[in-house]
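S.K.: Structure for this input, please:
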Amino acid sequence: MQVKFLDLKAVNQPYFPQMMAATRQFLEGGWYIMGSEVEAFEKAYADYCGTDHCVGVSNGLDALRLIFEGYKVLGQLKEGDEVIVPANTYIASILAVTQSRLKPVLVEPDTGTFNLDPELVKTHITGKTKAILAVHLYGQLADMPALAAIASNHDLLLVEDAAQSHGATLTDGRRAGNLGHAAVIAFIPEKTWVPWAMPVPLRPMIVSWPLL
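M.R.: So this is what the prediction gives:
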């Protein structure tokens, strides 16, 4: 007997009628980029995560770059500033930092969760450190309450790469995408959807998905 690692057909089966209706509406509307459906999704997903805003872009790398470039425009980052990043993250997290002319500082993960180890983060903070990029892996949230405290104590930006944590929550109900100053969430089929609760309680978000 063959058991599929991920059967997306079975996952999507209960939602086929709604998905087909939405696809028909989308095609008949003639809007293949932006449009009312995108605007409706942005508002709905912002409400779902509890954020004020959600902006759709083409992919997760662009979303992260827009965040860092936006903070440069706001004067909260400048070229050469250091950003703490998990050493075991996907390359896009690092590329977003380097392509924004910032310097990634790699920190080893907690061996129990594979997410950033807050105690190790503390040892890597220097006078040039200006941001922490927390990457939630395998549906598990990084220890955002601890990272938020570190960021607050050192006046650092706290950015979420929440591409693998759709719907994950802290015990106070706050979801991934609403646990730092800004966040990225990506929608492609292999991303994880695992609700997860952190045992301790702890802003705009950029969402990316493939566009036609």
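S.K.: can we go C-alpha only for contacts and neighbour counts from here?
M.R.: OK.
S.K.: tell me which element the residue lying closest to E160 once chain neighbours are set aside falls in.
M.R.: Ranked by Cα to Cα, 6 or more residues apart in numbering and with sequence neighbours excluded, the top spatial neighbour of E160 is A183, at 4.4 Å. Counting by DSSP states H and E, the element that carries A183 is strand 182-186.
S.K.: Strands of this structure, residue ranges please.
M.R.: 54-57, 82-86, 103-107, 129-135, 157-161, 169-170, 182-186, 197-198, 205-208 (DSSP state E).
S.K.: Make TSV out of those strands and add mean neighbour count and distance to A146.
M.R.: TSV is the format used below for the strands of the chain (neighbours: other Cα atoms under 10 Å; distance: least, Cα to Cα, whole Å):
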stretch	mean neighbour count	distance to A146
strand 54-57	21	25
strand 82-86	24	14
strand 103-107	20	15
strand 129-135	24	11
strand 157-161	25	11
strand 169-170	22	12
strand 182-186	26	17
strand 197-198	18	11
strand 205-208	26	21
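S.K.: can you redo the ones you listed as a markdown table with distance to K43?
M.R.: Listed next are the strands of the chain as a markdown table, based on distance: least, Cα to Cα, whole Å:
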| stretch | distance to K43 |
| --- | --- |
| strand 54-57 | 7 |
| strand 82-86 | 29 |
| strand 103-107 | 32 |
| strand 129-135 | 24 |
| strand 157-161 | 19 |
| strand 169-170 | 19 |
| strand 182-186 | 14 |
| strand 197-198 | 24 |
| strand 205-208 | 11 |
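S.K.: Now the second one, please; I'll put the structures next to each other:
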Amino acid sequence: MHRRVRRRPAVAALAIGLGLLTTGCDALPGADAKSPATVAPPAPLPAPSPDPKPLDAGALLAATPANYSGAEPAEERRRAPVTQVSDPECRQFLALKDGESARAVVTQDFTWQKDGRGSGTSTLAAYGSVNEAREVFARLRGAQFACPSFSDAGDTDSSATNVVDRPAPPEGDEALAFALARSLGKDRSTMMAEEHVVTRVGTVIVDFRKVSYDGQGIVFFPTSLMSHQVTLLVLAQR
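M.R.: This is a model prediction of the structure:
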């Protein structure tokens, strides 16, 4: 499968505040020195099923990593988060990213030592068929590039959020990556960045999210943990 990586020119202000940019735009998320050293190497990826089965919330919960350092118990999400965004294209982008139309959604938080105020989260959204998951992923990809920035009407203490394209690691059946970056505080002195890697694994779309502030602590979601989660989903859909 061939992926085309499309880049959007970075906003100059982002390069000043984001320590994550100092690792180089061509570095894969999780591949730098600011990833948790406690995550074990992934096992070889099993061959996916030619006809992946849909998963319900119980199956999603059973397919989350439980023994990784920093892993919190996974939970079923009952409601999608709501962001008051005026731009309809950006509103669609956020809804697709959050799995608003999924049949079941499970989230799992990760807390690592020496990670400051940052946090890691995976969101697993299950769909009724491979074709439905493919369609949602294609819509998400298009919506990402139609939304260069957005503002949350309910947030008066931060700047607009810039959507920055990233090179995607080869995870799952298809993947994309982007950063959501904005400055915080009335003086806009703190830069917060959410690094996202979104991958489709059969009938499931996973959003791996890592938050950092001023590039401190762990910047990217570890690739070995992403690969392990993909493996669990491949096995669960057989």
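S.K.: where does the TM-score land?
M.R.: Scored against TM-score structural alignment, normalised by the length of the first structure, the superposed chains reach a TM-score of 0.28; 107 aligned residues with a Cα RMSD of 6.1 Å.
S.K.: Wait, the residue nearest to E160 of the first structure touches L157, no?
M.R.: No. With contact defined as Cα atoms under 8 Å, A183 of the first structure does not reach L157; the gap is 11.2 Å.
S.K.: any idea which element A177 of the second structure lies in?
M.R.: Per DSSP H and E: A177 of the second structure is located in strand 174-184.
S.K.: Show me what the very next helix or strand once past that strand is packed against.
M.R.: Following strand 174-184 of the second structure in sequence order, the next helix or strand is strand 190-201 (DSSP H and E). Packing partners of strand 190-201 of the second structure (3 or more Cα pairs under 8 Å, 6 or more residues apart in numbering; DSSP states H and E): helix 130-145, strand 174-184, strand 204-213, helix 223-236.
S.K.: Return the most buried member of these.
M.R.: Neighbour counts (mean count of other Cα atoms under 10 Å) averaged over each of those peak at strand 204-213, with a mean of 26.
S.K.: got the angle for it vs strand 174-184?
M.R.: 30 degrees (axes from the mean of the first three to the mean of the last three Cα atoms, to 10 degrees).
S.K.: OK, contacts around A10 of the first structure?
M.R.: Residues near A10 of the first structure by Cα atoms under 8 Å, 6 or more residues apart in numbering: none.
S.K.: For it, give its distance to M19 of the first structure.
M.R.: Remark: distance between A10 of the first structure and M19 of the first structure (Cα to Cα, to the nearest Å) = 14 Å.
S.K.: Could you do V121 of the first structure as well?
M.R.: Taking Cα to Cα, one finds V121 of the first structure at 43 Å from M19 of the first structure.
S.K.: So between those two, which is more surrounded?
M.R.: The residue with more neighbours, out of V121 of the first structure and M19, is V121; 20 against 13, by other Cα atoms under 10 Å.
S.K.: List the contacts of that one.
M.R.: So V121 of the first structure contacts I84, V107 (Cα under 8 Å, 6+ apart).
S.K.: mind redoing it with 10 Å?
M.R.: Contact analysis of V121 of the first structure by Cα atoms under 10 Å, 6 or more residues apart in numbering lists I84, V85, P86, V105, L106, V107, E108, P109, I132, L147, I150.
S.K.: My read is that the fifth one contacts I91, right?
M.R.: No. In terms of Cα atoms under 10 Å, L106 of the first structure does not count as a neighbour of I91; the distance is 11.8 Å.
S.K.: thought S122 of the second structure was touching V106?
M.R.: Yes. Counting by Cα under 10 Å, S122 of the second structure does reach V106; the two are 8.2 Å apart.
S.K.: ok, the closest residue to D165 of the second structure other than its chain neighbours to E132 of the second structure distance?
M.R.: Distances taken as Cα to Cα, 6+ apart place F178 nearest to D165 of the second structure, at 4.5 Å, with adjacent residues excluded. According to Cα to Cα, F178 of the second structure and E132 of the second structure sit 22 Å apart.
S.K.: what does V163 of the second structure give?
M.R.: From V163 of the second structure across to E132 of the second structure, the span is 25 Å (Cα to Cα).
S.K.: Next: S227 of the second structure.
M.R.: Applying Cα to Cα to S227 of the second structure and E132 of the second structure gives a distance of 23 Å.
S.K.: what's the answer for E195 of the second structure, then?
M.R.: Applying Cα to Cα, the value for E195 of the second structure to E132 of the second structure is 25 Å.
S.K.: Next, the contact list for S36 of the first structure, please.
M.R.: For S36 of the first structure, the contacting residues are F26, G29, E42, by Cα under 10 Å, 6+ apart.
S.K.: which among those residues end up buried?
M.R.: F26, E42 (16 or more other Cα atoms under 10 Å).
S.K.: mind listing which of the contacts of S36 of the first structure are in helices?
M.R.: Applying DSSP state H to the contacts of S36 of the first structure, the entries found in helices are F26, G29, E42.
S.K.: Now flag whichever of those residues is closest to V207 of the first structure.
M.R.: Nearest to V207 of the first structure out of those is E42 (Cα to Cα; 8.1 Å).
S.K.: what sits against the closest residue to that closest one other than its chain neighbours?
M.R.: Leaving aside its sequence neighbours, E42 of the first structure sits nearest to C54 (Cα to Cα, 6+ apart; 5.0 Å). Applying Cα under 10 Å, 6+ apart, we find C54 of the first structure in contact with 39, 41-47, 177, 183-185, 203-208.
S.K.: re earlier: now that the residue nearest to D165 of the second structure has come up, it's in contact with V163, right?
M.R.: Yes. Here F178 of the second structure lies in contact with V163, judged by Cα under 10 Å, at a distance of 6.7 Å.
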